[in-house]
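Q: Prediction below, plus the sequence it came from.
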Amino acid sequence: MSIATTKTADLSLTKVILVGGLVVSLAVGIRHGFGLFNLPITQANGWGREIFALAIALQNLVWGMSQPVFGGLADRFGGYKVMILGGVLFTLGLVGSGLSTSSFGFVMSTGVVIGLALACTTYSVVYGVIGRNCSPEKRVWAMGMAAAMGSFGQFFMIPVEQELLTHFGIQNALFILAIITSFMVPLSLILREKNYQPAQTSSDQTIIHAIKEAFGQRSFQLLIFGFFVCGFQVVFIGAHLAPYLKDMSVTYPNVGHPEVATIALALVGLFNIFGTYYAGKLGQKLPKHLLLAFIYGARAIVIAGFILLPLTPFTVYLFAAFMGFLWLSTVPLTNGIVAHIFGVKYLSMLSGFAFFSHQIGSFLGAYLGGYLFDITGSYNIVWIIAIGLSVLAALVNLPIKEKELLRAPQGSAAAI
């Protein structure tokens, strides 16, 4: 059987959820508000939207590419060390973004440095700590709780970042955010697992074998494709909703005020709290792959309604609330399936590979949004792509099999 043992359960589950959730909350909360900087930065520097879109797209791609690496390091040496590095990188990246006067400097700071920081401070690394300090019966629920805290950061930081922009300007707002991210370092120290040893399996599985095993499973392949769609949608909406509403104000004047976009993005974060919590709770009782299929199908309906109905502040807020409920509810379910099938020994690394797929989608969602807008003057093509991908993701999640892998113990005839 795929039995994992560990001597690292020296942190209380409450501490892991609260502190780990707070680190995630700061990371994804600040990142969620980057869309508010889109028009101010591009207009102040005379750039097209493609430059800002490229920075955000590269940030998500770097985040995804480096996530398996940092996840593997967290599995090997402990998550808190990786999170400390992430706190330092996040602070440096925000300072660099504020000091950048060229498009290259901005893309490198906002895209590369902050992308690396996000890989160190978000779900895959924190979920590895949770997996080692939580019983299997509570694992998906605990992941949902940590994701819900991250969602609270999205809700809380949106108005904070808007106020910083309004009262302090672009550069000072980024510097203040850098000070806030520096607190990730002492928070990460609290999650130090004093008796940490990498989890062991009965088959003493290696990293290479774990990777081959995962990618050889049809269910894992389907799962990470669905996660690709999730990334495409949430980053496109997060980065381009504010400028989309500004553009649509020509036809619907009431939606062009900056506070409409600010409230909408905050509502995404608020309802994301409930979505991730209940996804974790339901994931302990119902098949997680069917819940994922429902979430992706529901997204297609919500997005289609948003672009077809006349825009008013009310319909924008309604869209934000529904999308918020569906926003990151995929995260505890996806990671819960990975943990259930493959165990927790390489959970951070395998979750990192799943997240890499998510971030490839994020790259395309962010970049295509800016690129196709600059070419066509409209976001309509990207909205249609998002709907089609949602339908496809709902379908590919249906045949996933949530069955724990059985491995022969090391030294047995089957293993030999």
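A: Arrived safely. Numbering: from 1, shown residues only.
Q: rest of the way, CA atoms for contacts and neighbours
A: Will do.
Q: could you show me where the strands are in the stretch 1-150 of the chain, in order?
A: Taking DSSP state E, counting those that start in this stretch as the test, the strands found in the stretch 1-150 of the chain are 4-5.
Q: if I look at Lys401, how far off is Glu50?
A: From Lys401 across to Glu50, the span is 40 Å (C-alpha to C-alpha, to the nearest Å).
Q: Setting the sequence-adjacent residues aside, check what's closest to Phe373.
A: Nearest residue to Phe373, sequence neighbours excluded (C-alpha to C-alpha, 6 or more residues apart in numbering): Tyr379, at 5.6 Å.
Q: so who does that neighbour touch?
A: Contact analysis of Tyr379 by C-alpha atoms under 8 Å, 6 or more residues apart in numbering lists 244, 369, 372-373.
Q: What about Thr206, how many residues nearby?
A: A total of 11 residues lie near Thr206 under the criterion other C-alpha atoms under 10 Å.
Q: And for Thr262?
A: Thr262: 21 neighbours (other C-alpha under 10 Å).
Q: residues touching the residue nearest to Ala408 when sequence neighbours are not counted, list them.
A: Closest residue in space to Ala408, ignoring its immediate chain neighbours: Ala415 at 5.4 Å, by C-alpha to C-alpha, 6+ apart. Contact analysis of Ala415 by C-alpha under 8 Å, 6+ apart lists 203, 408-409.
Q: Going by neighbour count, which of those residues are buried?
A: Buried residues within the contacts of Ala415, counting neighbours by 16 or more other C-alpha atoms under 10 Å: 203, 409.
Q: next SSE after the helix of greatest length in the chain?
A: For the chain, the helix that runs over the most residues, judged by DSSP state H, is helix 139-181. With elements assigned by DSSP states H and E, the helix or strand that comes after helix 139-181 is helix 184-190.
Q: Show me what that next one is packed up against.
A: Contact here means 3 or more C-alpha pairs under 8 Å, 6 or more residues apart in numbering; DSSP states H and E; on that basis helix 184-190 packs against helix 13-32, helix 79-99.
Q: Second structure for comparison follows:
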Amino acid sequence: MSHSSKTLSMTQVLVCGAAIVTLSMGIRHGFGLWLQPMTQSLDWNRETFAFALAIQNLTWGVTGIFAGMLADRFGAFRVIVGGALLYALGLGGMAYATTALQLSLSAGVLIGTAQAGTTYAVIYGVIGRNISASKRSWAMGVAAAAGSFGQFLMVPTEGFLIDFLGWQQALVALALAALLIMPLAWGLREPHFRGGAGHFREQSIMQALREAFRYRSFQLLMAGYFVCGFQVVFIGVHMPSYLKDQGLAANVASTSLALIGLFNVFGTYAAGVLGQRMQKKNILAFIYLTRAVIISVFLLVPLTPMSVYVFSAVMGLLWLSTVPPTNAMVAQIFGVAHLSMLGGFVFFSHQIGSFLGVWLGGFLYDRTGSYDIVWYIAIALGVLAALVNLPIKEAAIARTPLPQGA
């Protein structure tokens, strides 16, 4: 790359970006483990806890758009540092929350905002600006695989912390861990950062948004990602309780989440590699359809620890494997000047799905005493998402060039 003096080395971007995503996503993936100890100790119902996490997902989605705009404009470094501070504050607040409102503000608003500044949209913007298109999908796969490894590593660690320290002190320990994101962010400081340096910003933010939202393929991509959020967050938060309700031992649930994380490493990496070779929309359609099949089989066969582990492993391969092809497709269609912001909008759709998945899980469980209806919704949505991805056009959008000097 000719402007190598202005770009960070690929190794540095991947190591620091991957470590940040590992911590940020790893902490987040274990929140389901707090559902029962917190609700029992504070005498809350499941919907109270589920609603706070639903707020977290929605806040992450909304603030992710602005975190993306700020990162595209001022560089990722400042955004990530701010996110790390909010993460520590939110976890501390969650530890000492005694009312539903305090839980919604700490675990919901603060942690949701923190995740927006420390996860994919912001990190992928740095990858897009510093790594050439020929390796971009692969690099995004590597970063996503690291986040998955974080889930594999952090969920059992969080289970151990809860057993060893109690649920409250475990949250305090995680708050301290979140502060480690700040020194890592230093490695993503882009020298001479001018908004989209090296990628001429021919468009204002509003022009970029108008172009994207009028483009049919962008709308379809957002619709598919909505389904991804619904399925993943419903399973991630409610699976431990679903398994306990069915009489399985507690360690089956934490092993299940860890297996999802482990196989997710391979799935996301494979999706990134395949995205360099195949049409990304076909990869996405395959992932969504296969998820629907896997959930159906899981509900049909008798529930045993083994059936849970097989389900978790296969689901893990498909878990966040939607992330690299989706973000690489946004970069491929619209370029990288506004990548973090547009990625933030696609992710917002994902988070509306997440909100509904986690909240409906708690709501319908409290009303019907079972998770069955939500499982059926997850299957139907999987089939729908596979169908909406097929007509996407993933070639670069044709733009009329602006007159010289504009």
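A: Noted; the coordinates are in hand. Treat the numbers as computed from the prediction; the structure is a model and nothing was measured.
Q: what's the TM-score here?
A: Overlay of the two chains. TM-score (TM-score structural alignment, normalised by the length of the second structure): 0.97; 405 aligned residues with a C-alpha RMSD of 1.6 Å.
Q: rewinding a little: any idea which of the helices and strands packed on helix 184-190 of the first structure gets closest to Val396 of the first structure?
A: helix 13-32 (27.3 Å; C-alpha to C-alpha).
Q: which residues of the second structure does the closest one align to?
A: Aligning helix 13-32 of the first structure against the second structure (TM-score structural alignment) gives residues 10-29.
Q: roughly how far apart are the aligned partner of Tyr365 of the second structure in the first structure and Val382 of the first structure?
A: By TM-score structural alignment, Tyr365 of the second structure lines up with Phe373 in the first structure. In this view, Phe373 of the first structure and Val382 of the first structure are 9 Å apart by C-alpha to C-alpha.
Q: if I pick the alignment partner in the first structure of Ile377 of the second structure, what's in contact with it?
A: Aligned by TM-score structural alignment, Ile377 of the second structure pairs with Ile385 of the first structure. By C-alpha under 8 Å, 6+ apart, no residues touch Ile385 of the first structure.
Q: how far is stretch 55-64 of the first structure from where the chain is centred?
A: Remark: stretch 55-64 of the first structure is offset 11 Å from the chain centroid, using C-alpha atoms, centre = their mean, to the nearest Å.
Q: actually stretch 115-135 of the second structure, not the one I wrote
A: Relative to its chain's centre, stretch 115-135 of the second structure lies at 13 Å (C-alpha atoms, centre = their mean).
Q: in the first structure, what residues pair with it?
A: Stretch 115-135 of the second structure covers residues 118-138 of the first structure once aligned (TM-score structural alignment).
Q: Please identify the buried residues of the matching stretch?
A: For stretch 118-138 of the first structure, a neighbour-count test (16+ other C-alpha under 10 Å) marks 118-134, 136, 138 as buried.
Q: for stretch 15-31 of the first structure, same thing?
A: Quick answer for stretch 15-31 of the first structure (16+ other C-alpha under 10 Å): 16-17, 19-31.
Q: And for stretch 303-317 of the second structure?
A: For stretch 303-317 of the second structure, a neighbour-count test (16+ other C-alpha under 10 Å) marks 305, 308-317 as buried.
Q: For the residue mapped onto Phe175 of the first structure from the second structure, list the residues it contacts.
A: Alignment note (TM-score structural alignment): Phe175 of the first structure maps to Val172 of the second structure. Contacts for Val172 of the second structure (C-alpha under 8 Å, 6+ apart) come out as 91-92, 95.
Q: how does it look with 10 Å?
A: By C-alpha atoms under 10 Å, 6 or more residues apart in numbering, the contact set of Val172 of the second structure is 88-96, 165, 178.
Q: same check, this time on Gly238 of the first structure
A: Counting by C-alpha under 10 Å, 6+ apart, Gly238 of the first structure touches 31-36, 265, 268, 365-366.
Q: From Ser412 of the first structure, how far off is it?
A: Distance from Gly238 of the first structure to Ser412 of the first structure, counting by C-alpha to C-alpha: 51 Å.
Q: re the thing from before, mean distance of the match of helix 13-32 of the first structure to its aligned residues in the first structure, please.
A: Following the fit onto the first structure, the mean deviation recorded for stretch 10-29 of the second structure is 0.6 Å by mean C-alpha distance after the TM-score superposition for the first structure.
Q: just how off-centre is that stretch within its chain?
A: Relative to its chain's centre, stretch 10-29 of the second structure lies at 12 Å (C-alpha atoms, centre = their mean).
Q: start and end residues in the second structure for stretch 60-67 of the first structure, please.
A: With TM-score structural alignment as the criterion, stretch 60-67 of the first structure aligns to 57-64.
Q: mean deviation of that stretch from the first structure?
A: Compared with the first structure after the fit, stretch 57-64 of the second structure shows a mean deviation of 0.4 Å (mean C-alpha distance after the TM-score superposition for the first structure).
Q: Work out the gap between that stretch and the centre of the chain.
A: Centroid displacement of stretch 57-64 of the second structure relative to its chain, using C-alpha atoms, centre = their mean, is 11 Å.
Q: Cool, thanks, talk later.
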